[in-house]
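Student: quick one, structure for this:
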Amino acid sequence: MGIFNIRKPKDEQLNAKIEELNHKIKDKEQELERIKKEISMANDELTMQEFGFFKRRYKFSESTKYKEALNDIRAKEKLLVKTGQAGIILQPMQLDNSTSKGRALQKSLIKAAIRGFNGESDALLTKISVSNAPQKISALIKAFEQLNKMYFRNQISIAPEYLRLKKQELQIAAEFELKKQEEKDILREQREREKEEKKFQEELKKQQIKYDKDIAQFTNAIEIAESKLLTASKFEIEELTKQILEYKQKIKNLNCQGPSKNVGFGSLKM
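Tutor: Next up is the predicted model:
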């Protein structure tokens, strides 16, 4: 004899009881079919994941939004537990011919089932990523089914709504990790660009100093040559004029090039 003593229904209530049980069986079959479809969809997502695809469901622009969504989901989970909606009493049972004792025991078993399911969910959250999210969601559904099967003889079940929230939690957690990695990559790229730009500016500064020095040197050489023209012979005038033209051409070339032409960072993304 089990822990529960269910009163044998009277003959006149038998048909009603059978009809009620058939209705519950039908409901369970429908729920099982729905879960099978969810598993099939999860397997399809897993297949696509193997080809590098990951379906984002929330698409928040910042990782903080995912964190807020996780907190919201967990608050809803706690509310279901607090209000007694995380578990379901499929059929009230009696303990020692007492309905109240039977109900108290069933509530206690629901608490144990929820605790076990939470443990499974927390373990699956460890090291979750977009690459293993479909497998972990499938494992969560399997844990849900196994626990409900184990506690079915006690006529209790974890609520499908609680499973739905736990699945959302895994999905958001996976996308949260992906978004955090994307933000790290963006920050790293930004730092690399800033480092490259800093090197560019330092090299540009060096080239500017060299440019200014060369311009001053050629300008000074022109002034010296022009001052010599005042006392130069015919032969010297031709030579000095040639030098002046050469220096002016060098200044012109420097002005055309500018100090940045010789900086070796042509590929810098500004």
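Student: contacts, neighbours, all on C-alpha from now
Tutor: Fine.
Student: which parts of the chain are helices?
Tutor: Under the criterion DSSP state H, helices of the chain are mapped to 11-50, 63-82, 99-125, 133-151, 160-228, 234-257.
Student: could you check the angle helix 11-50 makes with the shortest one?
Tutor: If I follow you right, that is helix 133-151. Here helix 133-151 points in a direction 160 degrees away from that of helix 11-50 (axes from the mean of the first three to the mean of the last three CA atoms, to 10 degrees).
Student: for helix 133-151, packing partners?
Tutor: helix 11-50, helix 99-125, strand 156-158, helix 160-228 (3 or more CA pairs under 8 Å, 6 or more residues apart in numbering; DSSP states H and E).
Student: please name whichever of those is nearest to E77.
Tutor: Nearest to E77 among the helices and strands packed on helix 133-151 is helix 160-228 (6.6 Å), distances taken as CA to CA.
Student: next, the angle helix 63-82 makes with the closest one.
Tutor: 170 degrees.
Student: of the helices of the chain, which is nearest L90?
Tutor: Nearest of those (CA to CA): helix 11-50, 8.6 Å.
Student: what packs against the closest one?
Tutor: helix 133-151.
Student: check the helices of the chain for me and report the most buried one.
Tutor: helix 133-151 (a mean of 19; mean count of other CA atoms under 10 Å).
Student: what's that helix in contact with?
Tutor: 35, 39, 42-43, 45-46, 109, 113, 117, 120-121, 124, 128, 156-158, 163, 167, 170-171, 174 (CA atoms under 8 Å, 6 or more residues apart in numbering).
Student: turn the helices and strands packed on helix 133-151 into CSV, columns for distance to Y66.
Tutor: Shown next, in CSV, are the helices and strands packed on helix 133-151 (distance: least, CA to CA, whole Å):
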stretch, distance to Y66
helix 11-50, 21
helix 99-125, 15
strand 156-158, 26
helix 160-228, 5
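Student: of all the ones you listed, which lies closest to C256?
Tutor: Closest approach to C256 among the helices and strands packed on helix 133-151 (CA to CA): helix 160-228, 11.6 Å.
Student: how far does that closest one sit from its chain's centre?
Tutor: 25 Å (CA atoms, centre = their mean, to the nearest Å).
Student: now do that helix against helix 234-257, angle only.
Tutor: 170 degrees.
Student: alongside the first, I'd like the structure of this one:
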Amino acid sequence: MTVELQPLILVIAALVAFVLLAVLVALALGLMRARRKLAALEQRFKPVLDVEAEIERLRAEAHRTITQALTEATGTLEKLRSETAQAETQLSTLRTDYKDKRTTYERLAAEVAIFDERLAFAEMGVYEPHFDFTDSEAYKAEILKVRGLQKELVAAGTAVVCPIEWAVDGSKAKGRTMTNRNIRLTLRAFNNECDAAIANARWNNINAMEKRIERASEQIDKLNESNKIFIGSEYAKLKLRELYLTHEHRERAKQEREERSEAARLAREEQKLLRDLERAQDEEARYERLLAKARAEAASFQGQKLEAFEAQIQVLERDLAEAHAKAERAQAMAERTRSGYVYIISNVGSFGADVVKIGLTRRLDPNDRVRELGDASVPFFFDTHAIIYSDDAPALERALHAEFNRGRINTENSRKEFFRVPSIDDVEAAVKRLAPASAFFRDVEAQEYRETLARRNAALSVSTDAKQSMFPEEL
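Tutor: Predicted coordinates:
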């Protein structure tokens, strides 16, 4: 049975193999057709596929670039953060260091300023007098008295004191010798500082010299702290008192010199008044002689000659009346010490439009004083607003000064009679109230000043035109 079936099995196997081969051939043909179709499709859609590939490539490259840039930026940011933190730490340290050093600088600058005579006005301070002696000799006597008290304290051993009894090498005698030497050294150092401060004291550094003495006492005591040697408070106060007295003595002596100068000026004016009186009297006598002579000669003439002499006599009588009035005025001013002229003048070119000078003169011609004030000391002449005669000129002058005392330019020297006024109207109102009969001239000529301004403006205009001509009007 088995043998009989073998041919059949072989046939079946052959058939199966043939079928499989046919299937494989069909599959191969189908695959080839599919590949040809795919190749055709790829050829057809090749541009689209190339763009997508480029896009993918660019995306990949962009991703790599962005990732690299982000990594670098992150590293840079971290580095900057680290550097910023380090800089902030350094800045904080610098601020602290600066604050400490500035504190040290301000302390040292304050100490140096005590010894520096070039003090700014803002730091100068205002010195209030400690004494009210009437003359410089009284100050000088008080200075000698204070120096005598200082010598007494030195002799008594209370100028510089040491409350501890030192021993050197077990010897109290050697300790006393050492202490006495240190006391003499301390006394010499303090006296030298005080003498230098007193010698250099002036109106603009008196407060600094006061601090210099106080600082010297503190520093010397600090240096001697280990030795327990100290400057006596009473001795230090006497040194400050000597400083005040010396400064006020110098200021008082300066005032006395100015007063003597003013007295000399008044004496010169008195002498000039007497000379003016003599000249006025001589002039009056001369006109009297001429008038008497003319009258005597007229008695022998008639007609036209007499009329001519009468006209001459009238002129001489008028001149004689003026000379007589001038002589009487000079006589009155020479006899009455309080009579005189109060003048109100201004100098726009020198001091500005809101400054006036209110002064007094006893000269027979007050304009002489105005002209004298406008000499070489100021660049322009003064203009006169009012010249007021008064039997009590000092009282009128004081009243006008009181009206504008708030605007006094020099508050330390009352003889500098310049005032800053709100307006010329206020000055006119004060004059009309205090001296109603006096004339007041509001307008000022200021001729030289205005001519100078005109010349400057003209020169400036020429200069400006010349500069403008250097550039073209259009480009």
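Student: which one in structure 2 is aligned with S100 of structure 1?
Tutor: With TM-score structural alignment defining the correspondence, S100 of structure 1 maps onto A173 in structure 2.
Student: mind listing what its match touches?
Tutor: Residues near A173 of structure 2 by CA under 8 Å, 6+ apart: A167.
Student: ok, now how distant is it from E165 of structure 2?
Tutor: From A173 of structure 2 across to E165 of structure 2, the span is 10 Å (CA to CA, to the nearest Å).
Student: residue in structure 2 paired with K206 of structure 1?
Tutor: Per TM-score structural alignment, K206 of structure 1 is aligned with R279.
Student: what residue of structure 1 takes the place of L187 of structure 2?
Tutor: That one, L187 of structure 2, aligns with I114 by TM-score structural alignment.
Student: please report the distance of the residue lying closest to its match once chain neighbours are set aside from Q201 of structure 1.
Tutor: Using CA to CA, 6 or more residues apart in numbering and skipping the chain neighbours, the partner closest in space to I114 of structure 1 is I158 (6.8 Å). Distance of I158 of structure 1 to Q201 of structure 1, computed by CA to CA: 64 Å.
Student: ok, A221 of structure 1 next?
Tutor: To Q201 of structure 1, A221 of structure 1 is 30 Å away according to CA to CA.
Student: again with Q135 of structure 1
Tutor: Distance from Q135 of structure 1 to Q201 of structure 1, by CA to CA: 50 Å.
Student: before we move on, what about H23 of structure 1?
Tutor: Where Q201 of structure 1 is concerned, H23 of structure 1 sits at a distance of 78 Å (CA to CA).
Student: ditto for S121 of structure 1
Tutor: 52 Å.
Student: and what of E239 of structure 1?
Tutor: For E239 of structure 1, the distance to Q201 of structure 1 - CA to CA - is 41 Å.
Student: what does E33 of structure 1 give?
Tutor: Distance from E33 of structure 1 to Q201 of structure 1, counting by CA to CA: 66 Å.
Student: just A174 of structure 1 next, same as before
Tutor: 41 Å.
Student: could you do K17 of structure 1 as well?
Tutor: 86 Å.
Student: give the aligned range of stretch 140-147 of structure 1 in structure 2.
Tutor: Going by TM-score structural alignment: stretch 140-147 of structure 1 matches residues 213-220.
Student: measure the mean distance from stretch 267-279 of structure 2 to structure 1 post-superposition.
Tutor: Averaged over the aligned pairs, stretch 267-279 of structure 2 sits 2.8 Å from structure 1 after superposition, using mean CA distance after the TM-score superposition for structure 1.
Student: contacts for that stretch, please.
Tutor: 327, 330-331, 333-334, 362-364.
Student: quick one on the thing from earlier: mean per-residue distance, the match of stretch 140-147 of structure 1 to structure 1?
Tutor: Looks like 0.8 Å for stretch 213-220 of structure 2 (mean CA distance after the TM-score superposition for structure 1).
Student: helix, strand or coil: sort out A386 of structure 2 for me.
Tutor: strand (DSSP: H, G, I helix; E, B strand; the rest coil).
Student: cool, and G359 of structure 2?
Tutor: Per three-state DSSP, G359 of structure 2 ends up strand.
Student: ok, now which ones touch it?
Tutor: By CA under 8 Å, 6+ apart, the neighbours of G359 of structure 2 are 342-344, 397, 417.
Student: repeat that for K107 of structure 1.
Tutor: By CA under 8 Å, 6+ apart, the contact set of K107 of structure 1 is I89.
Student: and the residue nearest to I114 of structure 1, what's its match in structure 2?
Tutor: Counting by TM-score structural alignment, I158 of structure 1 lines up with I231 in structure 2.
Student: wait, its match sits on G157?
Tutor: No: here I231 of structure 2 lies out of contact with G157, judged by CA atoms under 8 Å, at a distance of 10.6 Å.
Student: these two: which is more packed in?
Tutor: I231 (21 against 14; other CA atoms under 10 Å).
Student: so P259 of structure 1 is in contact with D214, correct?
Tutor: No: P259 of structure 1 is beyond contact range of D214, at 10.6 Å (criterion: CA under 8 Å).
Student: all helices of the stretch 1-150 of structure 2, in order?
Tutor: 2-44, 46-115, 121-124, 136-156 (DSSP state H, counting those that start in this stretch).
Student: any idea which of those is most buried?
Tutor: helix 136-156 (a mean of 15).
Student: the match of stretch 140-147 of structure 1: how far from the chain's middle?
Tutor: The chain centre lies 31 Å from the centre of stretch 213-220 of structure 2; the measure is CA atoms, centre = their mean.
Student: and what of stretch 157-164 of structure 1?
Tutor: 25 Å.
Student: pull the residues that contact it.
Tutor: 77, 80, 85-90, 110, 113-114, 141, 144, 147-148, 151.
Student: same thing but 7 Å
Tutor: For stretch 157-164 of structure 1, contacts defined as CA atoms under 7 Å, 6 or more residues apart in numbering pick out 77, 86-90, 114, 148, 151.
Student: would you turn these into TSV with distance to R56 of structure 1?
Tutor: Formatted as TSV, these follow (distance: CA to CA, whole Å):
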residue	distance to R56 of structure 1
E77	22
A86	27
G87	29
I88	31
I89	35
L90	35
I114	28
N148	29
Y151	34
